[in-house]
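Q: quick one: sequence and predicted model below, then my questions.
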Amino acid sequence: MKLHLKEHGFRTKLDFGQLEISGDEEFGFRPYQLMVASIASCSGSVFRKILQKQRIDVQDMQINAEIERNKAEANRIEKIVLTFIIKGSRLDADKLYKNLHVARKNCSMVRSVEDSIEIVDKIEIIELSR
């Protein structure tokens, strides 16, 4: 990956498209946003694959990320709370949490930051009638 300097940050071209990165939201994605999005989407993708393999009926999944940053230490990310909002039929909370635990162990982004950022997982279930 090559990053090129621009007036308000950096730009990179990837197979999917161009990515604009800047400390100012007016000019691109902020680095912390990309990090949180990477962690959340990696967890969600691995979790989704596990649920599909087990044929668990998930109609929709959203992930809300709450971020705690430490201004005294360069505004570093200290904690991310990921709330997985799962819609489906006959969902078993215990089974979902067990699968999410397995997903965490297999998510490269979580594994990359697990010793420096506290990551908390929560699940909210929205039961859909059949």
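A: Nice, I can see it.
Q: CA atoms for contacts and neighbours, from now on please.
A: OK.
Q: for the strand or helix carrying F47, packing partners?
A: Using DSSP states H and E, F47 maps to helix 31-53. Packing contacts for helix 31-53, counted by 3 or more CA pairs under 8 Å, 6 or more residues apart in numbering; DSSP states H and E, involve strand 58-70, strand 76-88, helix 93-105, helix 108-113.
Q: out of these, which gets nearest to I125?
A: Nearest to I125, of all the helices and strands packed on helix 31-53, is strand 76-88, at 5.0 Å by CA to CA.
Q: show me what counts as buried in the closest one.
A: Neighbour counts using 16 or more other CA atoms under 10 Å place 77, 79-84, 86-88 of strand 76-88 among the buried residues.
Q: ok, second structure coming up, stack it against the first:
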Amino acid sequence: MEYKMMENSFVTDLEFGQLEVSGNADYGFRPYQLLVSSVAVCSGGVLRKILEKKRLSYKDIRIKADVKRNEAGANEVTDIHLHFTLFDVDASDEKLGKIFELTRKNCPIYQSVKDSIRITETYECMNQSAN
């Protein structure tokens, strides 16, 4: 990837399109937002893949990410909490616990940051179709 400096951001062209990154949310995605999104979406994608490999049906997956930053330091990300809501998933709590262990183990972004950012997860199952 190559980034070009703009007046208020840096821009790169990727396969999907242009990505504009800035420390100011008025001019692009903020770096910490991309970091947290990478952890959340990578985890969600691996979770989806594992559910499908195990032939466990589900209707939808939603992920809420809460982030804690150290304002006394460099405002670095210290904690990320991911809350997964699985809709109409056909799996027991015991089986889901094992699936989340596999998800953590097989998510490359999680593995890349786990020693420097505390990542916690919770999940809930909703037995109704997603809206």
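A: Received, thanks. Everything numeric in this text was worked out from a predicted model, so none of it was measured.
Q: ok, back up a step: got the contact list for the helix holding F47 of structure 1?
A: 21-23, 57-58, 63, 65, 77, 80, 82, 99-100, 102-104, 106-110 (CA atoms under 8 Å, 6 or more residues apart in numbering).
Q: mind doing that once more with 6 Å?
A: 100, 103, 107, 109-110 (CA atoms under 6 Å, 6 or more residues apart in numbering).
Q: and which of those is nearest to E7 of structure 1?
A: For those, with E7 of structure 1 as the reference and CA to CA as the criterion, the closest is M109, at 29.3 Å.
Q: need the contact list for that closest one.
A: M109 of structure 1 makes contacts with I39, as judged by CA under 6 Å, 6+ apart.
Q: separation between S116 of structure 1 and K95 of structure 1?
A: S116 of structure 1 sits 28 Å away from K95 of structure 1, taking CA to CA, to the nearest Å as the criterion.
Q: pick out the residue nearest the middle of structure 1.
A: Of all residues in structure 1, the one closest to the mean position by CA atoms, centre = their mean is A40, 0.6 Å from it.
Q: mind checking what it lines up with in structure 2?
A: Alignment note (TM-score structural alignment): A40 of structure 1 maps to A40 of structure 2.
Q: follow-up on the earlier one: tell me the one of the contacts of helix 31-53 of structure 1 nearest F16 of structure 1?
A: F16 of structure 1 lies nearest to M109 out of the contacts of helix 31-53 of structure 1, by CA to CA, at 19.6 Å.
Q: the equivalent of the closest one over in structure 2 and S9 of structure 2, how far apart?
A: In structure 2, the residue paired with M109 of structure 1 is I109, using TM-score structural alignment. Per CA to CA, I109 of structure 2 is found 24 Å from S9 of structure 2.
Q: with L47 of structure 2 instead?
A: The spacing between L47 of structure 2 and S9 of structure 2, counted by CA to CA, is 33 Å.
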